[in-house]
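Chemist: Any chance you can model this:
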Amino acid sequence: MAKKEKPEKIICQNKTARINYFIEDTYEAGIVLAGTEVKALRDGKGNLKDSYVAVKDEEIYLYGMHIGPYSHGNISNHEPERVRKLLMHKREIRRLYGKSREKGFTLIPLKVYFNNSRIKVEIGVGRGKKLYDKREDIKLKEDRRAMERGLRSRSREG
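Modeler: Prediction:
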């Protein structure tokens, strides 16, 4: 009998990433954590704001991710904003390195989530948006909301 797969539980998301970047491609990576970091993430104390991913010496690292201190941790509690190593295949790391070297592309962590009791990071390869692109997205979102409002009001009347 096959095991039931649990749905992924999202710990934290980088909401500004999709606002500030066009996400071209996404990758999944494991993350190296200390014991108190895992427990703090289970409590939902992760934050991806202002974090980024970089390739260094054919290894991939996550910079700027804040994991709050674990409430029941002792003197050996973790450092909140340390550099964390990500786990991927060499082939994928080389591909990401090549894409990050192209003009205008950057590597951004999109979300951190549990996948069958393992913590994973979703990395996006993105290109920065210009101000007019952001305005266009806002306009499209407002138009969509107005259309939905109109449909709802019609369904109530009829």
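
Chemist: switch to C-alpha atoms for all contacts and neighbour counts from now on
Modeler: Will do.

Chemist: Around R94, how many other residues sit close by?
Modeler: For R94, the neighbour count with other C-alpha atoms under 10 Å is 16.

Chemist: how about this one, so we can line them up?
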Amino acid sequence: MFKEGFEFQVSVSSDPSTPCFRLNPYVEDAVIRYPALVNSMTKAITVAAYLLAASLAYASSCPVMLVSGMRDVDGIVVTFRNAGKLPIRDLEFNCSLARAAQPPQRMACREKNALFYPGMEYTLRYPQPRGTGQVTVSVKSATLSDGYVFRPSKRQSCRTLRISPGRTKK
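Modeler: Okay, the predicted model is just below:
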């Protein structure tokens, strides 16, 4: 029933100073160290849980959800939602105007020192040179309020928004 090493030694004595039974020295050592072992395992599990929670918080999906986009008279209008759990304080988009016979022309689409609260929709306007091509908008980076900089990757991709030339807001 018991494995080797878990032996009990039972002795009967009339002297009250001697114990009635003794455990194997290995078992005694384990019993003495058990509270310390449980304490250290509890700490290890707690640390692992915190690390897992932090990795899930930062490994979550894209904090910026591109909702819609359309052309304005001399620019583009982009509507997005902060889909994360923290406010965004700096946001940068990749904005490129695709023309038929030329390479895409990149435009500066950045909001510095902004404050975009979670769950809210925001509309931004960016000027662009006149052109008839399609404008592609994607998230380049988003700096959250805790200082973490989110950059899309293959594992954590963000939606790309394509604004066609026909959609014009006047």
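
Chemist: Mind checking the TM-score on these two?
Modeler: Overlay of the two chains. TM-score (TM-score structural alignment, normalised by the length of structure 1): 0.26; 71 aligned residues with a C-alpha RMSD of 5.1 Å.

Chemist: and the gap between E28 of structure 2 and A53 of structure 2?
Modeler: 38 Å (C-alpha to C-alpha, to the nearest Å).

Chemist: Equivalent analysis for L124 of structure 2, please.
Modeler: Applying C-alpha to C-alpha to L124 of structure 2 and A53 of structure 2 gives a distance of 33 Å.

Chemist: likewise F21 of structure 2?
Modeler: 47 Å.

Chemist: Q105 of structure 2 now?
Modeler: Taking C-alpha to C-alpha, one finds Q105 of structure 2 at 40 Å from A53 of structure 2.

Chemist: go on, V137 of structure 2?
Modeler: 31 Å.

Chemist: Give me the more crowded residue out of the two.
Modeler: More neighbours surround V137 than the other of V137 of structure 2 and A53, with 22 against 12 (other C-alpha under 10 Å).

Chemist: number of nearby residues for the residue nearest to that one when sequence neighbours are not counted?
Modeler: Nearest non-adjacent residue to V137 of structure 2, counting by C-alpha to C-alpha, 6 or more residues apart in numbering: C95, 4.6 Å away. By other C-alpha under 10 Å, 24 other residues sit near C95 of structure 2.

Chemist: Just confirm C95 of structure 2 contacts P127, I think it does.
Modeler: No. The pair formed by C95 of structure 2 and P127 falls short of the contact definition of C-alpha atoms under 8 Å, at 10.8 Å.

Chemist: Tell me, how many residues neighbour the closest residue to R118 of structure 1 other than its chain neighbours?
Modeler: Distance criterion C-alpha to C-alpha, 6+ apart; nearest residue to R118 of structure 1, sequence neighbours excluded, is G30 at 7.8 Å. If you count neighbours by other C-alpha under 10 Å, G30 of structure 1 ends up with 16.

Chemist: what helix or strand does G30 of structure 1 sit in?
Modeler: strand 21-31 (DSSP states H and E).

Chemist: Mind giving me the packing neighbours of that strand?
Modeler: Strand 21-31 of structure 1 is packed against strand 84-87, strand 118-128, with contacts defined by 3 or more C-alpha pairs under 8 Å, 6 or more residues apart in numbering; DSSP states H and E.

Chemist: Show me what the next helix or strand after it is packed up against.
Modeler: Going down the chain from strand 21-31 of structure 1, the next helix or strand is helix 35-42, by DSSP H and E. Judged by 3+ C-alpha pairs under 8 Å, 6+ apart, helix 35-42 of structure 1 is in contact with strand 66-67.

Chemist: Counting by contacts, list what the strand it packs on packs against.
Modeler: Using 3+ C-alpha pairs under 8 Å, 6+ apart, the elements in contact with strand 66-67 of structure 1 are helix 35-42, strand 46-47.

Chemist: For the strand holding G30 of structure 1, buried residues please.
Modeler: 21-23, 28-31 (16 or more other C-alpha atoms under 10 Å).

Chemist: follow-up on the earlier one: okay, the helices and strands packed on strand 66-67 of structure 1, which one's buried deepest?
Modeler: Greatest average neighbour count among those goes to strand 46-47 (a mean of 21), per mean count of other C-alpha atoms under 10 Å.

Chemist: For that strand, enumerate the helices and strands it packs against.
Modeler: Against strand 46-47 of structure 1 (3+ C-alpha pairs under 8 Å, 6+ apart) you get strand 9-13, strand 66-67.
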